[in-house]
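[1] This is the structure alone, sequence omitted:
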């Protein structure tokens, strides 16, 4: 697959690149010839993935920090542009789950953490990267949305709201920048084998209300299957796909 990032001095930013879907995505982009910036709050994990990329003959740099901090966002954008001579692709992948809490049981701390990481941080990073893409007259933004972007029965109130927000942001960007050579799409993973933990009290109202719907999840995907869809959406093969939320869920959204 020919990615729109491949070529000398061009680069990809992958957030949450130290594990799970982000790790698989960073490795696949590197195999396609792109330079990859791996952004993650876990420095050990990010550096380990960068070493994997480099051992395979690719180019990777890391930025460590919490993307809820504007200074970290700015550092990611500036570092990628400096290291690679431009930013062709931004993969907004970093995210956290909630505790499956219903709205009445969702505290301010949980709400602000989930919204901050899952929605505000991707917005801010997209805003920081857009000037580089606009200068180049091209670019692709790919978000990791969720099955919870498509329905109300896949997670708690905070996570569901954050991922519905990602779907809206994806579509807004597609409309606003389609005449500037910039595309915006998202994958909507179903159950996927990653290290994201769900710390839910199964006796609470939220998890109990959701339980009847979770049987339709089906077999979980591998992180590499999600990565393949992300790289496709950023590739030249998807050049006329813009504003799409692509379910990668083994048919869960069709149930």
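    Thanks, I have it. Note that the structure is a prediction, hence the values are computed from the model and not measured. Residues are numbered from 1 along each chain as shown.
[2] only C-alpha atoms for contact and neighbour calcs from this point on.
    Will do.
[3] show me the contacts for residue 30.
    Going by C-alpha atoms under 8 Å, 6 or more residues apart in numbering, residue 30 touches 36, 53, 58, 59, 60.
[4] from those, which ones fall inside strands?
    Secondary structure from DSSP state E places 36, 60 of the contacts of residue 30 in strands.
[5] Could you dump the contacts of residue 30 into a markdown table and include neighbour count and distance to residue 167?
    A markdown table is the format used below for the contacts of residue 30 (neighbours: other C-alpha atoms under 10 Å; distance: C-alpha to C-alpha, whole Å):
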| residue | neighbour count | distance to residue 167 |
| --- | --- | --- |
| 36 | 32 | 25 |
| 53 | 23 | 30 |
| 58 | 19 | 32 |
| 59 | 21 | 31 |
| 60 | 27 | 29 |
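[6] nearest to residue 181, of the contacts of residue 30?
    residue 36 (21.1 Å; C-alpha to C-alpha).
[7] any idea how far the closest one lies from residue 75?
    15 Å (C-alpha to C-alpha, to the nearest Å).
[8] Presented hereafter is structure B, for comparison with structure A:
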């Protein structure tokens, strides 16, 4: 489904990002993996190459424009182009009420989830334009369409991701670039495990809110991202696609 494509994946060291890296590579894409944990990236890239795939890594934080620029340049230098991107890096906390949130928590939440996507888009889009177009998928959340119970800053940030996605789709649609967002529901990742270790009572609530009565596996979210990056979704752009087990259907 992704044969011949070159895909940049952020937040690739664990969870949804790592699942996407394996899937994109298995489907024929050359993958450029970015995250802060370089040791994990190196291990994942070695695993992908051992299975016959192509992978390079860039250790860095999406809040740094220079790190994102370096990642895009690495993609072009290593594989000649960039025509797919899964901007998945994120930061979440089950925080206090809005009026009790600290400046530090607010800034970190907005920086990773909004500035991170902004940084990626502004370097990925020129590279895609140079290669004749491409597809971008940004990870939002049910918090991007609902006041889901997450912190107010996280709700605001994930709404902003959908806004950036739609703006990019509108601005570059006639130049061959598609942009879509995933409205992701509760997913069994390391970040979720950390949340549940602090607040185990939340698991029952998360599961009860889905029609499927379970959390997603990271691979299920990765499948949606891969489809949106492929030509099978060639007429899909500007959408916020739920991958949430029915959370936003009721």
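    Received it, and whenever you're ready, just let me know what you need. Predicted model only: the values in this text are computed from it and were never measured.
[9] Over in structure 2, find the residue span the helix or strand residue 79 of structure 1 falls within aligns onto.
    Per DSSP states H and E, residue 79 of structure 1 falls inside helix 70-84. Using TM-score structural alignment, helix 70-84 of structure 1 corresponds to residues 65-79 of structure 2.
[10] Just the residues contacting that stretch, thanks.
    Defining contact as C-alpha under 8 Å, 6+ apart, one finds that stretch 65-79 of structure 2 is touched by 6-8, 30, 32, 34, 56, 58-62, 81-82, 119-120, 123-124, 127.
[11] Just give me the neighbour total for the counterpart of residue 217 of structure 2 in structure 1.
    Aligned counterpart of residue 217 of structure 2 in structure 1: residue 222 (TM-score structural alignment). Burial of residue 222 of structure 1 is recorded as 15 neighbouring residues (other C-alpha atoms under 10 Å).
[12] same question, residue 59 of structure 2
    So residue 59 of structure 2, with other C-alpha under 10 Å, has 20 neighbours.
[13] now swap in residue 104 of structure 1 and tell me
    Per other C-alpha under 10 Å, the neighbour tally for residue 104 of structure 1 reads 9.
[14] check contacts around the match of residue 217 of structure 2.
    192, 193.
[15] Okay, and residue 143 of structure 1 sits in which element?
    Going by DSSP H and E, residue 143 of structure 1 is part of strand 139-144.
[16] ok now that strand, how far from the chain's centre?
    8 Å (C-alpha atoms, centre = their mean, to the nearest Å).
[17] so that strand matches what in structure 2?
    Going by TM-score structural alignment: strand 139-144 of structure 1 matches residues 134-139.
[18] What is the mean deviation of that stretch from its aligned residues in structure 1?
    For stretch 134-139 of structure 2, the mean deviation from structure 1 after alignment is 0.5 Å (mean C-alpha distance after the TM-score superposition for structure 1).
[19] Quick check: buried residues in that stretch?
    134, 135, 136, 137, 138, 139 (16 or more other C-alpha atoms under 10 Å).
[20] Need those residues in CSV (columns: distance to residue 97 of structure 2).
    Formatted as CSV, these follow (distance: C-alpha to C-alpha, whole Å):
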residue, distance to residue 97 of structure 2
134, 40
135, 37
136, 33
137, 30
138, 27
139, 24
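[21] For residue 88 of structure 2, state which of the residues you listed is nearest.
    Nearest member of these to residue 88 of structure 2, counting by C-alpha to C-alpha, is residue 139, at 5.0 Å.
[22] give the contact list for that closest one.
    By C-alpha under 8 Å, 6+ apart, the contact list for residue 139 of structure 2 reads 86, 87, 88, 89, 161, 181, 182, 183, 184.
[23] export these to a markdown table and tack on neighbour count, distance to residue 108 of structure 2 and secondary structure?
    Below are those laid out as a markdown table (neighbours: other C-alpha atoms under 10 Å; distance: C-alpha to C-alpha, whole Å; DSSP: H, G, I helix; E, B strand; the rest coil):
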| residue | neighbour count | distance to residue 108 of structure 2 | secondary structure |
| --- | --- | --- | --- |
| 86 | 29 | 21 | strand |
| 87 | 28 | 17 | strand |
| 88 | 28 | 16 | coil |
| 89 | 25 | 13 | coil |
| 161 | 26 | 15 | helix |
| 181 | 30 | 21 | strand |
| 182 | 26 | 21 | strand |
| 183 | 25 | 21 | strand |
| 184 | 23 | 20 | strand |
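[24] which one of these is nearest residue 150 of structure 2?
    residue 184 (13.2 Å).
[25] Quick one: map that closest one onto structure 1.
    Taking TM-score structural alignment, the alignment pairs residue 184 of structure 2 with residue 189 from structure 1.
[26] Same check on residue 92 of structure 2?
    If you follow residue 92 of structure 2 across to structure 1 using TM-score structural alignment, you land on residue 97.
[27] correct me, but its match touches residue 200?
    No: the criterion here is C-alpha atoms under 8 Å, and residue 97 of structure 1 misses it with residue 200 at 9.9 Å.
[28] between those two, who's got more neighbours?
    The neighbour comparison of residue 97 of structure 1 against residue 200 (other C-alpha under 10 Å) goes to residue 97, with 21 against 15.
[29] Could you find the counterpart of residue 23 of structure 1 in structure 2?
    By TM-score structural alignment, residue 23 of structure 1 lines up with residue 18.
[30] Please, which helix or strand holds its match?
    Per DSSP H and E, residue 18 of structure 2 falls inside helix 15-26.
[31] mind checking how far the equivalent of residue 229 of structure 2 over in structure 1 is from residue 13 of structure 1?
    Aligned by TM-score structural alignment, residue 229 of structure 2 pairs with residue 234 of structure 1. As judged by C-alpha to C-alpha, residue 234 of structure 1 and residue 13 of structure 1 stand 12 Å apart.
[32] Neighbours of the closest residue to residue 247 of structure 2 other than its chain neighbours, how many?
    Computed as C-alpha to C-alpha, 6 or more residues apart in numbering, the closest residue to residue 247 of structure 2 that is not its neighbour in sequence is residue 210, at 4.5 Å. Other residues near residue 210 of structure 2 come to 20 when the count uses other C-alpha under 10 Å.
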